[in-house]
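**Student:** next one to model:
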Amino acid sequence: MNATPSPAEAARTAGPPVLIGALAPLTRPGWVEAGRHLLAGLDLAVREVNEGGGITGRPLELVVRDTAADPHRAAAAVDELAHLGVAALAGEYHSVVARAAASRADALGLPFLCSSAVLDALTDVPTRQVARLAPAQSHGWRIYADFLLGAGHERIAVATEPSLYWASGTRLLRERLAPHGGTVTELDTRALTPAAVCDALAEQRATALLLLVGHPEPAVPLVRSVRRDPRLTDVMIGAPAGQPEFAGWAEALGADGAAIPFLRYLPERLGPLGARVATALRERLAEPPSFVAFEGYDTITVLAALLRARGTDGARGDVPWPGVTVEGTRGRIGFSRAPGISVWQWSWAPVQIADRDPAALDRFRILRTG
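**Tutor:** Okay, here's the model as predicted:
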């Protein structure tokens, strides 16, 4: 799947295209809605780069590969894209998938700018090839834990599935809450039905249930069960991984999907560039763009600056991420080494905790920023 330059873009550029390999979950069990938003942002930015003359007169071209949330498929895609001669890799939403892609890109000496995945250990060892736009999980989820404490929640239950990402999130929450007397109890959704989860919440007198599970299954039936249980009317449901950000959440749950706080990576107000891009993305998506779409756009903005500075001949070796500074849709972007993070990191993208307004499901309320 390639996103080739339009005739208008081709008229402004000449020569062979500069290929960018784009990784995104476009089929299930991947989070397809997130992949669609990510690709919309990537594609919009490529078209704007080409309208501005491309990379030293050559057009950018996306070579898109569907990861379908499969780490092995992602690693194979990296090998294929490297063989095709891509100058860099971009994208991916799922953390475990991005980790597989990052490790393979590092081994091949191929620049990879990860758009959305947040897992701290994106590679096993420090790498000079890989950089990331999204905040590390330890940064965002600690902000979420502080939000829980500030709202008076100390007895937390987490509905979980087996995953390195969910396990890391549970550990981060427990480490942040424990010094303040907070507890985190895990409820395994493989062994418990939604009704059994409700029984456990009532028995443990939990004040908050966090959904560390996939969407729509089992997140949607869990929310419905908790909302309809008269014993749990005061239990807050939370989704730190950001499930309520997407329109499919509101479509599946209606009013039950409101007032569920989640993490998103946007400023309180977009600047002129962000506002312009938001309008263009909304036209492309036929719905409000998520923060993931902005991450996609910013990814290409950064890579275009990198390729102009580094060249497009596919040379391997250290990538000069620290020398790249650009104006993104959500602020000024630059890269450095953050403590405990193995990749070059934008420290940090803006963080919000938001929820859908019960009075208007298409409107978001900002509950906390960080």
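**Student:** from here on, just use CA atoms for contacts and neighbour counts.
**Tutor:** Will do.
**Student:** distance-wise, check residue 339 relative to residue 27.
**Tutor:** Plainly put, residue 339 is 35 Å away from residue 27 if you go by Cα to Cα, to the nearest Å.
**Student:** sorry, wrong one. I was asking about residue 150.
**Tutor:** Residue 150 is 38 Å from residue 27, by Cα to Cα.
**Student:** those two: who's more crowded?
**Tutor:** residue 27 (15 against 10; other Cα atoms under 10 Å).
**Student:** show me where this protein has helices.
**Tutor:** 7-12, 32-51, 71-84, 95-108, 137-150, 164-177, 194-204, 219-228, 247-253, 272-285, 291-310 (DSSP state H).
**Student:** next, count neighbours for residue 59.
**Tutor:** For residue 59, the tally of surrounding residues (other Cα under 10 Å) stands at 27.
**Student:** how about it, what does it touch?
**Tutor:** Neighbouring residues of residue 59 by Cα atoms under 8 Å, 6 or more residues apart in numbering: 5, 9-10, 13-18, 49-50, 53.
**Student:** any chance of TSV for those, columns distance to residue 132 and neighbour count?
**Tutor:** Formatted as TSV, these follow (distance: Cα to Cα, whole Å; neighbours: other Cα atoms under 10 Å):
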residue	distance to residue 132	neighbour count
5	26	20
9	28	21
10	30	19
13	29	21
14	30	15
15	30	10
16	28	11
17	24	20
18	21	20
49	20	18
50	23	23
53	26	18
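**Student:** nearest to residue 154, of those residues?
**Tutor:** residue 49 (48.4 Å; Cα to Cα).
**Student:** thought the closest one was touching residue 60?
**Tutor:** Yes - taking contacts as Cα atoms under 8 Å, residue 49 lies within contact range of residue 60: 7.4 Å.
**Student:** go through stretch 200-220 and flag the buried ones.
**Tutor:** The neighbour-count check on stretch 200-220 (16 or more other Cα atoms under 10 Å) flags 200-202, 206-215, 218-220 as buried.
**Student:** so how far is it off the chain centroid?
**Tutor:** Here the centre of stretch 200-220 is set off from its chain's centre by 22 Å, with Cα atoms, centre = their mean, to the nearest Å.
**Student:** likewise stretch 42-50?
**Tutor:** 19 Å.
**Student:** and for stretch 312-321?
**Tutor:** Using Cα atoms, centre = their mean, the offset of stretch 312-321 from its chain centre is 25 Å.
**Student:** repeat for stretch 352-370
**Tutor:** Distance of stretch 352-370 from its chain centroid, counting by Cα atoms, centre = their mean, is 18 Å.
**Student:** is it possible to get TSV of the helices of the chain that adds distance to residue 130?
**Tutor:** As requested, the helices of the chain are exported to TSV (distance: least, Cα to Cα, whole Å):
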stretch	distance to residue 130
helix 7-12	29
helix 32-51	18
helix 71-84	13
helix 95-108	7
helix 137-150	17
helix 164-177	19
helix 194-204	40
helix 219-228	32
helix 247-253	31
helix 272-285	25
helix 291-310	12
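**Student:** quick one: closest of the ones you listed to residue 364.
**Tutor:** With Cα to Cα as the measure, helix 247-253 is the member of the helices of the chain nearest residue 364 (11.6 Å).
**Student:** this one as well, want them side by side:
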Amino acid sequence: MNMSSSAVRIGALVPLTRPGWTEAGRHLLAGLELAVHEVNEVGGIAGRPLELVVRDTAADPDRAAAAVDELAGLGVAALAGEYHSVVARAAAARADALGLPFLCSSAVLDALTDGPTPWVARLAPAQSHGWRVYADFLLDAGHRRIAVATQPSVYWASGTRLLRDRLAPRGGTVVELDTRELDPAALCDALVGHGATALLLLVGLPEPAAGIVRAVRADPRLAGTLIGAPAGQPEFAGWEALLGGDGAAVPFLRYLPERLTALGARVDAALRERLAAAPSFVAFEGYDTIAVLADVLRSEGADRDRIAAAWPRVAVEGTRGTVRFSREPGIGVSQWVWPPVQVVDRDPADPDRFRVLRTG
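**Tutor:** This is a model prediction of the structure:
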């Protein structure tokens, strides 16, 4: 993108190459770019064009931190984006150190920063909120013996702890199955041995997630076992393309309301054209990020201190509701409390159709 000296610049952190979740990155970027285009169509920021300066994080925390340093040096007024929680945490730490406002679009890890910071705000719900909704869905569906297929990650470890804390007081148990030690066949044997009625995929995509799903679906001993993916892997078309019917009836979390706002309905149509596919909740998060930043830039200008000081005063109509930030216990950033949360799966009779199983 050619940068104009008169433009108001926003740095965008997006996973666009592997091992990043590139489909999520593509949707996030589509939402960001659509919103920037629409801001500029109505005059930009006080007559100045809004410009997105995109950097690919590739799910690498060090690469993200270096990008924050570079973007700060380029004079961006604020940062936007990022999908992966561990990457967003590294970006948030650098933004805090540099005094650079960062509106995080999609990452949910509660401890996005080590402590309170005035510089960072977040649109996505905290993991503790969304995953409690998911745990309650499991309990209401009668699941008390839960297994989680895991890989090493602060994000997955946090999710396991949240599930255990929510399930244990209600008689639920959570057993961890380490996918570094168990191949899909051995994992199936472990599921039978533990008597688990649900298996949650706290692992990467395409592998080992796809191999595990195929193995469980093919094992007659596990015919009644629920497979779940709270982190949202089945949201994207790549999941269906990879797994077909095996990928249906896998409940996951997404952050959409029962009905989009009037703005959201219009944005939905525009995103479908850009993506040539149905937009995911991540695309709407991207759009809402720019909607918030543009509103703040119009009122406060491009001064970084004033932008960060404005988080508590934000009241912006987004695609999924009115965005307002507050300070929540245990969360060091300004947080939208709360975006809409749904537990959803793909309908086995029509995998292109989503079924809403619970809201929260």
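**Student:** any idea how far the residue nearest to the spatial centre of structure 1 is from residue 290 of structure 1?
**Tutor:** Centroid-nearest residue in structure 1, with Cα atoms, centre = their mean: residue 116, separated by 3.0 Å. Noted for residue 116 of structure 1: a distance of 12 Å to residue 290 of structure 1, by Cα to Cα.
**Student:** then residue 20 of structure 1?
**Tutor:** Distance, residue 20 of structure 1 to residue 290 of structure 1, using Cα to Cα: 22 Å.
**Student:** look at these two and report which has more neighbours.
**Tutor:** Legend: neighbour count by other Cα under 10 Å for residue 20 of structure 1 and residue 290, higher for residue 20 (26 against 23).
**Student:** contacts only, for the equivalent of the more buried one over in structure 2.
**Tutor:** Aligning on TM-score structural alignment places residue 20 of structure 1 opposite residue 10 in structure 2. Taking Cα under 8 Å, 6+ apart as the criterion, residue 10 of structure 2 is in contact with 50-53, 76-80.
**Student:** now swap in residue 212 of structure 1 and tell me
**Tutor:** Neighbours of residue 212 of structure 1 in contact, by Cα under 8 Å, 6+ apart: 158-161, 166, 239-241.
**Student:** please identify which of the residues you listed is nearest to residue 228 of structure 1.
**Tutor:** Nearest to residue 228 of structure 1 among the contacts of residue 212 of structure 1, with distances taken as Cα to Cα, is residue 159, at 17.1 Å.
**Student:** didn't that closest one look like it was pressed against residue 208?
**Tutor:** No - counting by Cα under 8 Å, residue 159 of structure 1 stays clear of residue 208, with 10.6 Å between them.
**Student:** how about residues contacting stretch 122-131 of structure 1?
**Tutor:** For stretch 122-131 of structure 1, with Cα under 8 Å, 6+ apart as the criterion, the contacting residues are 95, 98-99, 102-103, 105-106, 109-114, 317-319, 321, 335, 341-346.
**Student:** counterpart of residue 91 of structure 2 in structure 1?
**Tutor:** Checking TM-score structural alignment: residue 91 of structure 2 goes with residue 101.
**Student:** do residue 261 of structure 2 as well
**Tutor:** By TM-score structural alignment, residue 261 of structure 2 lines up with residue 271.
**Student:** give me the distance between its match and residue 306 of structure 1.
**Tutor:** 23 Å.
**Student:** so between the two, which is more surrounded?
**Tutor:** Legend: neighbour count by other Cα under 10 Å for residue 271 of structure 1 and residue 306, higher for residue 306 (22 against 14).
**Student:** got the contact list for the closest residue to the more buried one other than its chain neighbours?
**Tutor:** Spatial nearest neighbour of residue 306 of structure 1, excluding adjacent residues (Cα to Cα, 6 or more residues apart in numbering): residue 324 at 6.2 Å. Shown in contact with residue 324 of structure 1 (Cα under 8 Å, 6+ apart): 302, 305-306, 334-335.
**Student:** ok, and the most crowded of the residues you listed?
**Tutor:** residue 306 (22 neighbours).
**Student:** what lines up with that one in structure 2?
**Tutor:** Counting by TM-score structural alignment, the partner of residue 306 of structure 1 is residue 296.
**Student:** setting aside sequence neighbours, what's the nearest residue to the match of residue 91 of structure 2?
**Tutor:** residue 75 (5.0 Å).
**Student:** that neighbour reaches residue 104, doesn't it?
**Tutor:** Yes - if you go by Cα under 8 Å, residue 75 of structure 1 and residue 104 touch, sitting 6.0 Å apart.
**Student:** please point out which parts of the lengthiest strand in structure 1 sit buried.
**Tutor:** In structure 1, with assignment by DSSP state E, the single longest strand is strand 360-369. Going by neighbour count (16+ other Cα under 10 Å), the buried part of strand 360-369 of structure 1 is 361, 364, 366, 368-369.
**Student:** stretch 314-321 of structure 2 now?
**Tutor:** 314, 316-321.
**Student:** check contacts around the closest residue to residue 252 of structure 2 other than its chain neighbours.
**Tutor:** In space, and not counting its chain neighbours, residue 252 of structure 2 is closest to residue 230: 4.3 Å by Cα to Cα, 6+ apart. Neighbour list for residue 230 of structure 2: 131, 134, 200-202, 251-253 [criterion: Cα under 8 Å, 6+ apart].
**Student:** which residue lines up with residue 230 of structure 2 in structure 1?
**Tutor:** Per TM-score structural alignment, residue 230 of structure 2 is aligned with residue 240.
**Student:** if I look at that match, how far off is residue 319 of structure 1?
**Tutor:** 32 Å.
**Student:** could you do residue 8 of structure 1 as well?
**Tutor:** 32 Å.
**Student:** equivalent analysis for residue 28 of structure 1, please.
**Tutor:** Distance from residue 28 of structure 1 to residue 319 of structure 1, by Cα to Cα: 33 Å.
**Student:** same check, this time on residue 310 of structure 1
**Tutor:** 8 Å.
**Student:** ditto for residue 3 of structure 1
**Tutor:** 25 Å.
**Student:** same thing with residue 60 of structure 1?
**Tutor:** With Cα to Cα as the criterion, residue 60 of structure 1 and residue 319 of structure 1 are 19 Å apart.
**Student:** same check on residue 217 of structure 1?
**Tutor:** Going from residue 217 of structure 1 to residue 319 of structure 1 by Cα to Cα gives 40 Å.
**Student:** residue 21 of structure 2 maps to what in structure 1?
**Tutor:** Aligned by TM-score structural alignment, residue 21 of structure 2 pairs with residue 31 of structure 1.
**Student:** how about that match, what does it touch?
**Tutor:** Residue 31 of structure 1 neighbours (Cα under 8 Å, 6+ apart): 25, 68-69, 215.
**Student:** ok, and the most crowded of those residues?
**Tutor:** Of all those, residue 25 has the most neighbours under the rule other Cα under 10 Å, reaching 27 neighbours.
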